[in-house]
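Participant: sequence and predicted structure are below.
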Amino acid sequence: MNFEHTEDRRMLADSLDRFIAEQYAFEARDKIARSEQGFSTRIWEQFAELGVIGALFREKDGGFGGGGFDVAVVFEALGRGLVVEPVLGAVMAGEAIAAAGSEAHKEQLAGIIAGSTIAALAHDEPGAHYALAHVQTRAERSGDGWLLNGAKAVVPQGERADLFVVSARTGGADDDEAGISLFLVPAKTQGLYVRGAPAIDGGRVAEVAFDGLKLEGGALLGSEGQGYPALERAIGRGVLALCAESLGAMEAAKTATLDYLRTRKQFGQLIGSFQALQHRMADLLLDVEQARSAVINAAAAIDGEDRVARERALSAAKASIGRIGTRVAEESIQMHGGIGMTWELPLAHYAKRLVMIDHQLGDEDHHLQRFAALGRQALATAH
């Protein structure tokens, strides 16, 4: 299999890297990340103009990419720049709409790709512990429509979202895969309450609550109670995106650490000449390459028809990224010494983001268990 990027992907990566270097330097990024809005509308619109959002969607959905490697290329560049704009929400909500929505629903994709509609996937709930099928938010029939009650937690950039894709239970027990439905909920719908807060690694997140929220029948994505496969695909693309973002952040942290070892002197010598640090740096370089291999494997598998193979590749990548990202963060700071902990140094922010990515959409332990469970499922099916 040829893992080299196409000319179009290389051009997109080069353009995005150049844009981030020129318009999203660390000082500018830090100001944006700590702002009241949590991201820059101007940068978001420029991402759309550059085709960054369109590259994440398939041609049949109005984009010009949409493959696993397109997602990986874009998010690796975003990771290098510590970008906080709501690209992850566009990927996951857009995939859910594309996978389960009708032609009328898919008209929303044009606005997402153009940057005029900010979309968010509201799925995770308090106490779910990453379990994908754990949904307590309820949707009940009300005339020709639906009545929605419940709450969602830690929705990235949820305060500024124009449109939510919401998972809600229309049947079954709280942890059943069957009985989960997906709904399109405009942000201005009466009965929708959003409370935002700053995220520890920059940007903002929100708690979203539904109190007797009324939806028309057309708000349902796909068939009632059959939303789990589309939800799994949406979360899967989010997992790939986070793994690629982590890889970009690792590369930035690695480069910063190498530069520091080549310039910092102690006892009259460059600390990069000390053998103990050389060994630690060599181990770190190998770890980053292992992470890259995991991302490549997940990107290659994500569009496959074999669900178990796809989901195992994604969980394997996320578990590896969680472990390696934390190690890169720790080792980079250790080799920088005390200055590695200072707020003014970009490295501290990369380290924080690397650690937090492990806790988004399932941490290392969760995905190791999921990888094993999927393996047992595949074995049972084979026999």
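Facilitator: Arrived safely. Residues are numbered from 1 along each chain as shown.

Participant: CA atoms for contacts and neighbours, from now on please.
Facilitator: Noted.

Participant: and E49, how many neighbours?
Facilitator: E49 sits with 14 neighbouring residues when counted by other CA atoms under 10 Å.

Participant: any idea how far the nearest residue to it once chain neighbours are set aside is from A168?
Facilitator: For E49, the nearest residue in space outside its immediate sequence neighbours is A114; the separation is 7.5 Å by CA to CA, 6 or more residues apart in numbering. When distance is defined by CA to CA, to the nearest Å, A114 is 28 Å away from A168.

Participant: the stretch 251-383 of the chain: strands as residue ranges?
Facilitator: Counting by DSSP state E, counting those that start in this stretch, residue ranges of the strands within the stretch 251-383 of the chain are 265-266, 269-270.

Participant: and here is the other one:
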Amino acid sequence: MDFSLSEEQQLLKDSIEKFVSSDYDFEARRDLVNSDLGYSEAHWNMFAELGWLGMGFSEEDGGYGGSASDIMVIMQAFGKGLVIEPFLANCILAGGAISELASASQKDSLLASIIGGEQQMALAYAEKQARYNIANCLSRAEKNGDGYVLNGAKIAVLNGGNADTILVLARTSGDQNDKAGLSLFAVPSNTEGLERARYTTVDGFTGADIKLSNVSLPASALVGEEGAAFEALERVMDRACIAVCAEALGNMETLLIKTVEYSKTRKQFGFTLSFFQALQHRMAEMFIECQQAQSMLLMAAMKFDASAEDASTAVSAAKARIGQAAKRVGQEAVQLHGGMGVTDELDVGHYFKRLTIIDALFGNSDYHLKRYTAAMG
């Protein structure tokens, strides 16, 4: 089986890595994190011009690729540079939900604005009581004439503070944990009754908690068919898991390189750290963790692209294993750098923070291990 990248994927990988090495140094990233927007609008426009924002969508949807393998290439390269721009929130989560659910006319308007970089979007699905269960939804959308009235609250909405349009998951029928009866609505962020509490997460990204109080929407705000959002969003979450696993792999590979380089220059007891065999073994184990993570990621992406019956099981296996690897590699990198490994001035601690958050996104290692074992019987 051929695991090599296609010519187009290799060109994509090279272009992103060139951007990271030349235009995305750590100090520049810190300035972006501390800015009002939380990312670079100029970078985002460049992503659109180069076609990166359209790589996650099929040609039928106006994109240039659409495979999980394409997303894997992008996110792994972004992970190496700790890229802060909201690609995950726009192109994987919100864009993925629109691609799965929306009508042709809705795709023409909503997806085109994402691919062109003209509009920021966010997917609001998580609630405080849900614990990674999409179906556990208390937000409700009640029929009101020709439209709907939304009430409820969402937490940890990635890019929620910057989004022009927020895709809100709400229950149009059924009880709290029913898989049927969930619908998705496109809500402009300036709609009366929608409140946002914006914040910066520990890894430097932006999020928001959202409250909906008697938000009136026209029937056209419904994305796709009423009550049929659950299965589509499960596929979106699986794809998002592949994306963040690829980002984690890029993080881990960078931490390994930085740790090895540091061990060759830092001296202790008159010798460089790389001289000590016990530390050599620890760095060798970091390398093994990265290789195993890459294998698990490739398996998940290929099964997802092939629409294999066990694709979701493979995704959970990868998410659980890569979450464990991320913890191991991140902790070793911090410890081998000593106290400076957790200072704000050194990028190592920031990679570790991102890996910690990635483990929690879309279900942590424990959640996906349980999901995997349940699927395996």
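Facilitator: Noted; the coordinates are in hand. Because the structure is a prediction, the values reported are computed rather than measured.

Participant: any idea what the TM-score is?
Facilitator: Both chains were compared after superposition, and using TM-score structural alignment, normalised by the length of the second structure their TM-score is 0.97; 375 aligned residues with a CA RMSD of 1.1 Å.

Participant: and the residue lying farthest from the centre of the first structure, what does it touch?
Facilitator: Summary for the first structure: using CA atoms, centre = their mean, the residue whose C-alpha lies farthest from the chain's mean C-alpha position is G268, with a distance of 44.2 Å. With contacts defined as CA atoms under 8 Å, 6 or more residues apart in numbering, G268 of the first structure has no neighbours.

Participant: one step back: which of A114 and A168 of the first structure has more neighbours?
Facilitator: Here A114 of the first structure and A168 are set side by side on neighbour count (other CA under 10 Å), and the busier one is A168, at 26 against 21.

Participant: before we move on, back to that, corresponding residue for the residue farthest from the centre of the first structure in the second structure?
Facilitator: Pairing criterion TM-score structural alignment: the partner of G268 of the first structure within the second structure is identified as G270.

Participant: quickly note the distance from the residue farthest from the centre of the first structure to A382 of the first structure.
Facilitator: For G268 of the first structure, the distance to A382 of the first structure - CA to CA - is 64 Å.

Participant: can you check G127 of the first structure too?
Facilitator: Applying CA to CA to G127 of the first structure and A382 of the first structure gives a distance of 34 Å.

Participant: for R323 of the first structure, same thing?
Facilitator: When distance is defined by CA to CA, R323 of the first structure is 31 Å away from A382 of the first structure.

Participant: neighbour count for the two, which is higher?
Facilitator: In this comparison of R323 of the first structure against A382, neighbours counted by other CA under 10 Å, the higher total goes to R323 at 18 against 7.

Participant: quick one, what contacts that one?
Facilitator: Remark: with contacts taken as CA under 8 Å, 6+ apart, R323 of the first structure is in contact with D358, E364.

Participant: can you tell me how far it is from R310 of the first structure?
Facilitator: With distances taken as CA to CA, R323 of the first structure is found 20 Å from R310 of the first structure.

Participant: ok, which stretches of the stretch 251-377 of the second structure are helices?
Facilitator: Counting by DSSP state H, counting those that start in this stretch, one finds helices in the stretch 251-377 of the second structure at the ranges 277-305, 311-337, 347-360, 365-376.

Participant: er, the stretch 1-150 of the second structure I mean
Facilitator: For the stretch 1-150 of the second structure, the helices defined by DSSP H, counting those that start in this stretch cover 7-23, 26-33, 41-49, 68-81, 87, 95-101, 104-115.

Participant: can you tell me what P218 of the second structure aligns to in the first structure?
Facilitator: Using TM-score structural alignment, P218 of the second structure lines up with E216 in the first structure.

Participant: list the contacts for the closest residue to its match other than its chain neighbours?
Facilitator: Nearest non-adjacent residue to E216 of the first structure, counting by CA to CA, 6+ apart: G145, 4.3 Å away. Taking CA under 8 Å, 6+ apart as the contact definition, G145 of the first structure lies against K214, L215, E216, G217, G218.

Participant: wouldn't I242 of the second structure be in contact with L298 here?
Facilitator: No. Proximity of I242 of the second structure to L298 does not meet the contact threshold set by CA atoms under 8 Å, at 9.2 Å.

Participant: higher neighbour count, those two?
Facilitator: Under the neighbour definition other CA under 10 Å, I242 of the second structure and L298 were set side by side, and I242 has more, 27 against 19.

Participant: can you tell me the element that one falls in?
Facilitator: Taking DSSP states H and E as the definition, I242 of the second structure sits inside helix 230-263.

Participant: who are the packing partners of that helix?
Facilitator: Based on contacts counted as 3 or more CA pairs under 8 Å, 6 or more residues apart in numbering; DSSP states H and E, the elements that helix 230-263 of the second structure packs against are helix 68-81, helix 95-101, helix 277-305, helix 311-337, helix 347-360.

Participant: the corresponding residue of the first structure for T172 of the second structure and E251 of the first structure: what is the separation?
Facilitator: Mapped onto the first structure by TM-score structural alignment, T172 of the second structure lines up with T170. Relative to E251 of the first structure, T170 of the first structure is positioned 44 Å away (criterion: CA to CA).
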